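Q: My questions are about this predicted structure, shown below with the sequence.
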Amino acid sequence: MVSGKKFIYAKAFNGQPTIENFRLEEFQLPDTVKDGEVLFKAEYLSVDPYMRPYMARYPEGVLMIGEQVARVLKSAHPKYPEGSLVCGKFGWATHTLIKPDEKDFSTLFPLPDLKGQPTSYGLGVLGMPGNTAYFGLLEICKPKEGETVVVTGAAGAVGSVVGQIAKIKGCKVIGFAGSQEKCDYLVKDLGFDYAFNYKTDDIKESLKKAAPKGVDCYFDNVGGEISSKIIGHMNLYGRISVCGAISAYNSKNVTLELAPILQPSMVFQQLKMEGFVVTRWADRWFEGIQQNLKWIAEGKLKYTETVTEGFLNMPQAFFDMLNGKNTGKAIVKV
């Protein structure tokens, strides 16, 4: 038998998540597989902002959701040879036994050749967050050379890639992040033109300074008042890609989260605003990965990870990520 551990969603979130929301359990799996089955062992697990609001869809007592890079321990399936690596939405568990043919594309796929890049990148720039940046920016905002692009949550797994892709496309890029250290990283290391600390800098004055002619594209990771102010500074026919609303994820009552009204800016500037979930482009998934990989090889795209050691520290890594303590992708190494 194989011994594993998993975290159960023990208590529904109400405001800021705490350790009381999770329960650690041990389990046993057979060390042999039947026809069509594969036994996986997690090597890296992801913690992402989306997990916080998505769990409202699930009842208490289920396995906590999430993606991982896992290695095939035992296989009776030709597509998943023993020793190979996969990306799978296996949740917060050290081991998983499934029949892959019963899973859809967006749930499980062999990790592509990352050309020598860390395998953990399959959870970041060469995985879901990288594709979120790639498709969310290029398919919705459609930035043109010389335009001004603003991104919030700019030092995170998605935002940091969004800004760099916008620079590759010849745009001026302005980022908002939660510390001066992160702002310095965005400008000095990633090549952003400007970066502002939303906790200490005046949003409107920052935009007047960095974008005196207005904003053409806004990649929104956070929602809330800051987004209203950015949208109010947009140019005619501006485009807004809505990826998330991190500012309200830990609220005890999201319906009470108020922000300045958007409609006047939307109407008079004739803006386009569109939300998305990245699996919309599941049929083009490897296009995004291969393009981001090419940009990394060319030195045009840089990436950072915040790594937490040990499966038992999954909840703490999750809390830290929600509180903005990570730069780049937050992952857990088993």
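A: That came in fine, so what should we check first?
Q: Could you use CA atoms for every contact and neighbour count after this?
A: Will do.
Q: where exactly do the strands run in the stretch 151-300 of the chain?
A: 172-177, 194-197, 215-220, 234-242, 272-275 (DSSP state E, counting those that start in this stretch).
Q: which stretch among these comes nearest Phe135?
A: Closest to Phe135 of these is strand 234-242 (CA to CA; 10.0 Å).
Q: another structure for you, compare them:
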Amino acid sequence: MSTIPLSLLDFATIYDGERPGVSFTRSVTLAQKAEELGFERVWYAEHHNMKSISSAAPAVLISHIGAKTSTIRLGAGGVMLPNHSPYTVAEQFGTLAELYPDRIDLGLGRAPGTDQNTLGRALRRSPNAAENFPGDVVELEKYLADESIIAGVRATPGAGTRVPLYILGSSLFGAQLAAKLGLPYSFASHFAPTHLEEAVGLYRETFVPRAEGDKPYVIAAVNVTAADSTADAVRQHEDVKRAWVRNMAGRGRYLTDEQLDDVIDSYAGHQILDMMRYTAVGTGEEVRDYLEKFAAHAQADELMLSLRAPSFEESLRSLEIVADNRPELNA
């Protein structure tokens, strides 16, 4: 029986008191360890104006990590395409594809990856830009395939690289678009679990093959906290939950432990915690069993793991534990 392909989503986390550069050093270490352990790929998401996430420029980060790894696939999970011109993205990821052949992925999302103030005033993105997302995806793909879009304009680098595209989503919109375009689909179930079953079902039912033999391909994201004992995994998970609620509810305001307890016990707190509904917590065997059931539930061909631990050292240990207890397909 074959194992389920496993990949990583790295937020390049900045801990309190650090410069972003420290997080980049850790990202290199994480990618090297994932490569050593046989993981499929590592993706980095475009976020802006978030003090604890330093992956604002995925293409730049990918280039840095590509130079310090050898075989693992690297990609954006994703680039928020309405923030950019398709031509610019084609040049950026075409450059990466030339530097690291057959190792680059390009996941595409239509969300802004930030708050509305940053969106309108700093990124200067039109509030209606997301409406052009389907057309922008097609335009980007044509640049990468070296098909004419504008007379006399060619993406160099980019043309002919055919960087693999993935549609990211957390709703039915992305599922419908990915199916219509015959592209792989990645669902953000690690923080937006609500429409997972419906979206994946719709994608698989309406998938339009581009060529004979093409099949739908689903990557489902899931949180993981693995430890050497159940008790330690539960302890880590409790710390992660509190940090998650503090970050989501605080919005830049400091919350005392007492205030945080009140929020966690509230309806709003329960909603915030439900965003992490799909989380594997426990020993290697316990996490493996959870991931096998989750993969079946999500009809997933591949799992994108978001490691959730209070420290980087605990994240690395979690990675090792998962690698030693790989979930199997059709379990």
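A: Here it is on my side, so go on. For clarity, every value in this text was computed on a predicted model and none was experimentally measured.
Q: Now compute the TM-score of the two chains, please.
A: Once superposed, chain against chain, the TM-score is 0.31 (TM-score structural alignment, normalised by the length of the second structure); 167 aligned residues with a CA RMSD of 6.3 Å.
Q: Burial-wise, tell me which of the strands of the stretch 151-300 of the first structure comes out on top.
A: Stretch with highest mean neighbour count among these: strand 215-220 (a mean of 28; mean count of other CA atoms under 10 Å).
Q: angle of that strand against strand 172-177?
A: 30 degrees (axes from the mean of the first three to the mean of the last three CA atoms, to 10 degrees).
Q: for strand 215-220 of the first structure, packing partners?
A: Using 3 or more CA pairs under 8 Å, 6 or more residues apart in numbering; DSSP states H and E, the elements in contact with strand 215-220 of the first structure are strand 148-152, helix 224-231, strand 234-242.
Q: for the first one, packing partners?
A: Right, the one you point to is strand 148-152 of the first structure. helix 159-168, strand 172-177, strand 215-220.
Q: Could you provide the ones you listed in CSV, with additional columns for distance to Val2 of the first structure?
A: Shown next, in CSV, are these (distance: least, CA to CA, whole Å):
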stretch, distance to Val2 of the first structure
helix 159-168, 38
strand 172-177, 43
strand 215-220, 43
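Q: how about the ones you listed, which one is nearest Glu26 of the first structure?
A: helix 159-168 (35.9 Å).
Q: What residues sit buried inside the closest one?
A: Gly159, Ser160, Val161, Val162, Gly163, Gln164, Ile165, Ala166, Lys167 (16 or more other CA atoms under 10 Å).
Q: TSV for these, including distance to Glu26 of the first structure?
A: Below are the buried residues of helix 159-168 of the first structure laid out as TSV (distance: CA to CA, whole Å):
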residue	distance to Glu26 of the first structure
Gly159	36
Ser160	37
Val161	37
Val162	39
Gly163	42
Gln164	42
Ile165	42
Ala166	45
Lys167	47
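Q: Could you identify the pair within those that is furthest apart?
A: Taking CA to CA, no two of these sit farther apart than Gly159 and Lys167, at 12.5 Å.
Q: What about Glu197 of the second structure, how many residues nearby?
A: 15 (other CA atoms under 10 Å).
Q: same deal with Glu313 of the second structure?
A: Glu313 of the second structure - counted by other CA under 10 Å - has 11 other residues nearby.
Q: so where does it fall, helix or strand?
A: With secondary structure defined by DSSP states H and E, Glu313 of the second structure is part of helix 312-324.
Q: Same question for that helix: list its buried residues.
A: Going by 16+ other CA under 10 Å, helix 312-324 of the second structure has these buried residues: Phe312, Glu314, Ser315, Leu316, Arg317, Ser318, Leu319, Glu320, Ile321, Val322, Ala323.
Q: Now do the closest residue to Met273 of the first structure other than its chain neighbours against Leu97 of the first structure, distance only.
A: The shortest distance from Met273 of the first structure to any non-neighbouring residue, by CA to CA, 6 or more residues apart in numbering, is to Ile240 (4.5 Å). Ile240 of the first structure sits 41 Å away from Leu97 of the first structure, taking CA to CA, to the nearest Å as the criterion.
Q: How about Lys167 of the first structure?
A: For Lys167 of the first structure relative to Leu97 of the first structure (CA to CA), the value is 43 Å.
Q: that older thread, list just the nearest of the buried residues of helix 159-168 of the first structure to Val86 of the first structure.
A: Out of those, the member with the shortest distance to Val86 of the first structure (by CA to CA) is Val161, at 22.5 Å.
Q: wait, isn't Val218 of the second structure in contact with Glu302?
A: Yes - using CA atoms under 8 Å, Val218 of the second structure makes contact with Glu302 at a distance of 6.5 Å.
Q: Neighbour count: the two, which is higher?
A: More crowded of Val218 of the second structure and Glu302, by other CA under 10 Å: Val218, with 24 against 21.
Q: separation between that one and Gly174 of the second structure?
A: Distance from Val218 of the second structure to Gly174 of the second structure, by CA to CA: 12 Å.
Q: tell me, what's touching these two both at once?
A: Common contacts of Val218 of the second structure and Gly174 (CA atoms under 8 Å, 6 or more residues apart in numbering): Tyr185.
Q: how about the nearest residue to Lys241 of the second structure, chain neighbours excluded?
A: What sits nearest to Lys241 of the second structure in space, not counting adjacent residues and going by CA to CA, 6+ apart, is Leu273, at 6.9 Å.
Q: ignore the last one, Ala175 of the second structure
A: Closest to Ala175 of the second structure by CA to CA, 6+ apart is Tyr203, at 4.9 Å.
Q: Count the residues that sit near that neighbour.
A: Tyr203 of the second structure, neighbours per other CA under 10 Å, totals 27.
Q: do Lys333 of the first structure as well
A: Neighbour number of Lys333 of the first structure under other CA under 10 Å is 18.
Q: right, and it touches Glu305 too?
A: No - Lys333 of the first structure is beyond contact range of Glu305, at 11.2 Å (criterion: CA under 8 Å).
Q: hmm, back to that, okay, the buried residues of helix 312-324 of the second structure in JSON lines with distance to Leu106 of the second structure next?
A: JSON lines is the format used below for these (distance: CA to CA, whole Å):
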{"residue": "Phe312", "distance to Leu106 of the second structure": "26"}
{"residue": "Glu314", "distance to Leu106 of the second structure": "29"}
{"residue": "Ser315", "distance to Leu106 of the second structure": "25"}
{"residue": "Leu316", "distance to Leu106 of the second structure": "25"}
{"residue": "Arg317", "distance to Leu106 of the second structure": "28"}
{"residue": "Ser318", "distance to Leu106 of the second structure": "26"}
{"residue": "Leu319", "distance to Leu106 of the second structure": "23"}
{"residue": "Glu320", "distance to Leu106 of the second structure": "26"}
{"residue": "Ile321", "distance to Leu106 of the second structure": "28"}
{"residue": "Val322", "distance to Leu106 of the second structure": "25"}
{"residue": "Ala323", "distance to Leu106 of the second structure": "25"}
